[in-house]
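Trainee: one predicted model, sequence on top.
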Amino acid sequence: MFLTISTTGTPERPATDLGYLLHKHPEKAQTFSTSHGTAHVFYPEASAERCTAALLLEVDPVALVRRGKGRGGAPDAALAQYVNDRPYAASSLLSVAMTTVFKSALNGACRAMPERVGEPLPLRIEVPALPARGGAELVHKLFAPLGWTRVEAVAVPLDEQFPEWGDSRYVRLLLEGELRLADALRQLYVLLPVLDDAKHYWVAPDEVDKLLRAGEGWLAGHPEQKLITSRYLSRRWGLTRQAMERLELVRLAESDDLEVESVDNAVDETTDTEEKPVPLAEQRRAAVLEALRAAGAARVLDLGCGQGQLVQALLKDVRFTEIVGVDVSMRALTVAARRLKLDRMGERQAGRVTLRQGALTYTDKQLKGYDAAVLSEVIEHLDLPRLPALEYAVFGSARPRTVLVTTPNVEYNVRWETLPAGHVRHGDHRFEWTREEFRDWAGQVAGRHGYTVAFVPVGPEDPEVGPPTQMAVFTMTTAQETTKEAKAA
């Protein structure tokens, strides 16, 4: 299997910087052991004007068969185990080799030249033998939306001596465009096995996490998202559905970032001499902080932390000794890390905060044992059928002593002059509840999981329609807390 990555440069920005980004010196030929053979990295050319890095993977077909021993198969397929395209055509084997050889580059890490990691490079990528179930048309559908200015997939004939036999299912792939190197490598990591429509190893549940990490920033909005997800996960429906749900949450989170400030946080216009009202978002954070202090919470989960505004506010109060922000969107977490200045934070302060990617509709053992959890303006972004999954993940599995849930009060919407009648406050809100609907839901949740619940208005309370935001404060009952402590002991 063969792959080349080329770039061009100038005396000020030499092309040989590619060696730093790949963590492979242009003057050396290096060899790496992989689970299915030997990978070689070398540079056919390396000058300031042009540099090409080549990855050659020598696959041992006998070792490949031995690793798959016991998986069954038809007796007449024995010869096909040894005589096939696996050692030659780019596939998931090459993707795995990339994670071994170019791990730091895939992660976008480069200590020597950190400033170049985020810069687009003029890239040219070539794969001489790529299986493509779907042909050149599918290759274009997969790569063209990703920013490549040239996507060329030339069909390889079955036999050049017998053109009447037609074309094989293989293509010669050429990609050209200005992209970040890490983005280009991640796209190849996902799309090589997608085009092959096969993987050489058993697809375990952790493949969903691998797909979402590699697809960060491009997969959630890709027009062929469903096909990519299904093929990458070997058409395992349960995993595909899980991945699609998480990708949908990523898309929604990212759409929030692009939206103009929603009416939920709007303030009335005032003159320079008038006192400007406090935005509702700030009032909401203040109410959450007050409730957390009243609960005596020290270790706090911010579930659906977004861009880290609440995490930032929690860090300013030393009584909160451990703060974990969880969000499905890596983009939002990246913004949060910049907002918090994590890279420049002191060791003691940095030890108080953790940012983690995770879907709130799935249980996570690492979220157990905390004093409090906050779901601030989160539930209304989920489809109603997904709420029971979130309920169990938070109240049934994580089980913090205190849970705070804030959500818009739809009754108050008539007071927003800029909001058309019948519209929700944000384009992504799947529902907005009345005070009665919210109280009914919260009461049922509390009853099912051993909590009591109280309700706190957030923002100016209108005598007719109530406050703009409603907050439920769930507190674990004494009996449940005693049982929890006994189990921990």
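Mentor: Received it, and whenever you're ready, just let me know what you need.
Trainee: C-alpha from now on. contacts and neighbour counts both.
Mentor: Will do.
Trainee: ok, residue 273 to residue 402 distance?
Mentor: The spacing between residue 273 and residue 402, counted by CA to CA, to the nearest Å, is 42 Å.
Trainee: more neighbours: those two, which one.
Mentor: A direct count of neighbours by other CA atoms under 10 Å for residue 273 and residue 402 places residue 402 higher, at 25 against 6.
Trainee: contact partners for that one?
Mentor: 295, 297, 371-373, 473-476 (CA atoms under 8 Å, 6 or more residues apart in numbering).
Trainee: chain center to the lengthiest helix in the chain: distance?
Mentor: Across the chain, the helix with the greatest residue count (assigned by DSSP state H) is helix 237-258. In terms of CA atoms, centre = their mean, to the nearest Å, the centre of helix 237-258 is found 8 Å from the chain centre.
Trainee: try this one side by side with the last:
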Amino acid sequence: MFLTISTTGDKTNPATDMGFLLHKHPDSPFSAPLSYGTAHVLYPEADAERCTAALLLEVDAVALVRRGKGKGRGGAPDTALAQYVNDRPYAASSLLAVALSRVFSSAMRGVCKARPELPGQPLPLRVEVPALPARGGPALVGRLFEPLGWTVTADPVALDTEFPDWGDSRYVRLVLESDTLTLAQALRHLYVLLPVLDDAKHYWVSSDEVDKLLRAGEGWLPGHPEQQLITSRYLARRWSLTRQALERLELVRLAETDDSDVEEMDNAVAADTGDEEKPTPLAVRRREAIVAALAASGATRVLDLGCGQGQLVQELLRHPAYSEIVGVDVSMRALTIASRRLGLDRMGERQASRVKLLQGSLSYTDKRLKGYDAAVLSEVIEHLDLPRLPALEYAVFGAARPRTVVVTTPNVEYNVRWESLPAGHARHGDHRFEWTREEFRAWAAKVAERHGYDVGFVPVGPDDPEVGPPTQMAVFVTGETKDRKEAKAA
């Protein structure tokens, strides 16, 4: 079983620079023992114009059986003979994917200390896999790789060239070509999609496979048109794990969206009113309203749930009243951007002790989120499918149970005030719903009743007498918080 990765270059940018990225020198063949065989890396060609790295995997079928990882798996019938005589040593599968992650782990992470400028540079790449099981045929291979920027050639392999009437096998000879991808992106694509096409894994799939999938799929899987098929097959069709992964991927899309289009429409409305001053973006007005609600609650320890790129966390840090601000998001990419926005690496020790960024899914209870004074869900709920809202409701209002919860969401009635928004369209392509004021109030009232909160409503932005404000905000408070406020006022 083998795979080759080739690139081209010139004297200025020699193709052999790929050796720095792979952390394998072209003049030194590399071997690494694995639990099921041995992986070798060698370079059939390596000069300034063209460089090819080959990963050769020698699979020991007997070792697979003895370790209990080959029996009945890998698409082979569960018979004594099939444990030893099967396609695992000859066809790309999860075995090859694991070997990629072991021998090219730094390259997959995009790490290169010797040449730190190289990992972010796209390369002219050509990947060849001579024998790839493709359950779904060449058409599925194209559907998986083409949306990622690859030019795909998937030639079916005949069952027997001497007997063409027998037709094609389930294997293809795969060639992928691209000049827009980095090597790290290419390796992550292969790591996920090789076992997806084989539709089998040589090891038991446990819950940590969800984290592996999300790490390797970061930046491309959340928006892939075959996301559900990829997720299901990668996780060996285990529905509980697939559902967990899909929910987290949905929240990744949420974290990577912004409100720039909404802000532009809001500015256009302000300009139409004849206001000569520079209009205030709707996102800024939302943050101002949220900060005012938090200040009125007396909260000092605050959660920003679905914090995205950290705009609200940054605003809250400007107020010394908040002793602890925690941003939570499922996307490591969003949290990385938030960390850079906040300048955590340059922040003084005292200021840094006030802020924390956590990765987590809002669809699951998380003991780290308990005990806080307040939580904010700003422009979050409308990105979830309605059947998944109850899980978020329980995780926030039932399990974490902060004394105050602030929720903002678009008011769909206000959409008619934006001439640039076509009738019947949501403000953002990822919005699964947008509620009227009545619908939002009905949902909020039910949540408050179920979990022992009182709820009030605040308009955000210009409150139109006919259609209301562009953003609607609900402020939930527990009876304890209400009693404290009344006592303080007295």
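Mentor: Received the coordinates, thanks. The shown structure was predicted, so the numbers you read here are calculated from the model rather than taken from an experiment.
Trainee: next, the mean deviation of the helix or strand following the longest helix of the first structure compared to the second structure.
Mentor: Counting by DSSP states H and E, the element after helix 237-258 of the first structure in chain order, helix or strand, is helix 280-294. Superposed on the second structure, helix 280-294 of the first structure shows a mean distance of 1.9 Å to its aligned residues (mean CA distance after the TM-score superposition for the first structure).
Trainee: and helix 280-294 of the first structure, what's buried?
Mentor: By neighbour count, with 16 or more other CA atoms under 10 Å as the criterion, the buried positions of helix 280-294 of the first structure are 280-281, 283-285, 287-289, 291-292.
Trainee: ditto for stretch 416-434 of the second structure
Mentor: By neighbour count with 16+ other CA under 10 Å, stretch 416-434 of the second structure contains the buried residues 418, 426-428, 431, 433-434.
Trainee: in TSV, list these along with secondary structure and distance to residue 338 of the second structure.
Mentor: Below are those laid out as TSV (DSSP: H, G, I helix; E, B strand; the rest coil; distance: CA to CA, whole Å):
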residue	secondary structure	distance to residue 338 of the second structure
418	coil	30
426	coil	26
427	coil	24
428	coil	22
431	coil	22
433	coil	27
434	coil	27
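Trainee: ok, the residues you listed vs residue 46 of the second structure, which is closest?
Mentor: Nearest to residue 46 of the second structure, judged by CA to CA, of these is residue 428 at 48.4 Å.
Trainee: other residues contacting stretch 127-141 of the second structure?
Mentor: Stretch 127-141 of the second structure has contacts (CA under 8 Å, 6+ apart) with 1-6, 90-93, 152, 154-157, 170-177, 194, 197-199.
Trainee: so which bit of the first structure is that stretch matched to?
Mentor: Aligned by TM-score structural alignment, stretch 127-141 of the second structure corresponds to residues 125-139 of the first structure.
Trainee: could you tell me the end-to-end distance of the matching stretch?
Mentor: Distance across stretch 125-139 of the first structure, first residue to last, is 14 Å (CA to CA).
Trainee: how about residue 25 of the first structure, what's its partner in the second structure?
Mentor: Match for residue 25 of the first structure (TM-score structural alignment): residue 25.
Trainee: same check, this time on residue 207 of the first structure
Mentor: So, by TM-score structural alignment, residue 207 of the first structure is matched to residue 209.
Trainee: you'd agree its match is up against residue 232?
Mentor: No. Contact criterion CA atoms under 8 Å: residue 209 of the second structure and residue 232 do not qualify, at 11.6 Å.
Trainee: still on that earlier bit, which element is the match of residue 207 of the first structure on?
Mentor: Assigned by DSSP H and E, residue 209 of the second structure falls in helix 208-217.
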